[in-house]
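# Following is a predicted model, sequence given first.
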Amino acid sequence: MTAALEALLGRTRACTLCRERLPHEPRPVLQAGSGARILVAGQAPGRRVHASGRPFDDPSGDRLRAWMGVDRATFWDARRVAILPMGFCFPGSGASGDLPPRPECAPAWRTPLLALLPDISLTLVIGRYAQDWHLDTVGASVTDTVRDWRRRWPAVVPLPHPSPRNNRWLRTNPWFESEVLPRLRQRIAALLAEPGVAA
């Protein structure tokens, strides 16, 4: 890891920008290594991830790792996979699920962090907030954005959120599992097998 990235990660993990707007003490959850080839751009940590401090350490993460075709060790290896959600702290719960990611994270931390990840070859863009930021899809539905996955292939793949709350979406959109996931797993396996990728 470069000294610049290590220093920036330290400052990010110590961030308290949202302290007055969170229902708990800030605990930014993210991972990045300068040689990472894959970027997971999600929404924000949930309650379980806030407690453990490990990104996607919950049922959503189990499904995401299955979609990617990787095990836990590979997924949590920052030399291979960077994980930068739109908000780094659990935003709290609302009436119908977690609140939206806090908007302060992206301008304060994501842009400078991404600038220090030059080897990213594949970005998984999960859910509406990440898709709006990375893909400029404001106004488009997640379904339409994911259905149009070939337009940005092979550098970017938009995904629905892997939450169990999306079981109905997966049932009503079987093309996602039959068309997108096999190609995604092949792409990830090829990237992780390239020379120079941490083993």
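All right, it came through fine. The structure presented is a predicted model; accordingly, all values stated were derived computationally and were not measured.
# Please make it C-alpha for all contacts and neighbour counts, starting now.
Noted.
# Quick one: residues in contact with stretch 95-110.
Residues outside stretch 95-110 that contact it (CA atoms under 8 Å, 6 or more residues apart in numbering) are 12, 17-18, 43-44, 46, 84, 86-93, 129.
# and if we set it to 10 Å?
When contacts are taken as CA atoms under 10 Å, 6 or more residues apart in numbering, the neighbours of stretch 95-110 outside the stretch itself are 8-9, 11-13, 15, 17-18, 21-22, 28, 41-47, 84-94, 111-113, 129-130, 133, 165.
# Can you select the buried ones among these for me in PyMOL?
Selecting just the buried residues from the contacts of stretch 95-110 in PyMOL takes one command, with 16 or more other CA atoms under 10 Å as the test:
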select buried, resi 9+12+13+15+18+28+41+42+43+44+45+46+47+84+85+86+87+88+89+90+91+92+113+129+130
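# Put this next to the previous one:
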Amino acid sequence: MDMQDGALAALLEQVRACRLCVEDPEGKPLPHEPRPVVVGSSTARVLIAGQAPGTRVHASGLPFDDRSGDRLRDWLQVDRPTFYDPSRFAIVPMGFCFPGLDAKGGDLPPRRECAPAWRGQLMALMPQIELVLVIGQYAQAWHLGGERSRTLTETVGDWRRLLALPRSPRVLPLPHPSWRNTAWLRKNPWFERDLLPVLREEIRRLISPV
């Protein structure tokens, strides 16, 4: 294990032991014990930046271990063993713990404590990442900043320009693969027609042995 691997492993251990939201006396407590879910890697060239774990992921400790994950793997055209191979994919959500449910039964936004405390450190220790898939508005706000558009639809629709920006790593915006977004996919057929073929080609290239 080289110095980078050791530093990343040590940081991931800290992240998985994180209790910032519990220790914050002014913050709204989680409805459960913290269980940070994150997959770091010193070799993966693709990073998946999602929102936060849902109830099923909180129970299993495995990111995207739900129907959203099934749809995401279909978008990428990879099977479960490939998806969960840390030499191919790093998976770092904006919030590491399940944030709880809102009054309508949907997931609350990612906890605000996670990204400022950990995200910059994690990204710095994964300089080999070449492509970040930013899923949903929170990941897009963090990774795209002022380059994102007013709405998620406009941001994802601007994917060609965003992917071509001279930056490292490159960033490709995606909608959330939740089955609640099925209507969005129907309204925006360009996503499957135009974006997915490019996404799949990028993934094939980046997860192949160097």
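Structure received. Predicted model only: the values in this text are computed from it and were never measured.
# related to what we said a few turns ago, among the contacts of stretch 95-110 of the first structure, which are in helices?
8-9, 11-13, 47, 111-113, 129-130, 133 (DSSP state H).
# hmm, which two among those are most spread apart?
Greatest spacing in those, by CA to CA: 47 and 112 (26.3 Å).
# Could you find the counterpart of residue 79 of the first structure in the second structure?
Structural alignment places residue 79 of the first structure opposite residue 87 in the second structure (criterion: TM-score structural alignment).
# pretty sure that match is in a strand, no?
No. Note on residue 87 of the second structure: no strand contains this position according to DSSP: H, G, I helix; E, B strand; the rest coil, which reports coil.
# Spatially nearest residue to it (excluding sequence neighbours)?
With sequence-adjacent residues excluded and distances taken as CA to CA, 6 or more residues apart in numbering, residue 87 of the second structure is closest to residue 44, at 4.7 Å.
# For the equivalent of that neighbour over in the first structure, give me its contacts.
With TM-score structural alignment as the criterion, the equivalent of residue 44 of the second structure in the first structure is residue 36. Applying CA under 10 Å, 6+ apart to residue 36 of the first structure gives the contacts 1, 77-83, 117-122, 192, 197-198.
# As a check, name the ranges of all helices in the second structure.
With helices called from DSSP H, the second structure shows them at 3-16, 20-23, 55-60, 67-76, 80-83, 114, 120-124, 137-144, 152-157, 159-164, 182-187, 190, 196-207.
# Tell me which of these sits nearest to residue 172 of the second structure.
Closest of the helices of the second structure to residue 172 of the second structure is helix 159-164, at 5.4 Å (criterion: CA to CA).
# And that closest one, what's buried?
Residues 159, 162-163 are the ones in helix 159-164 of the second structure that count as buried (16+ other CA under 10 Å).
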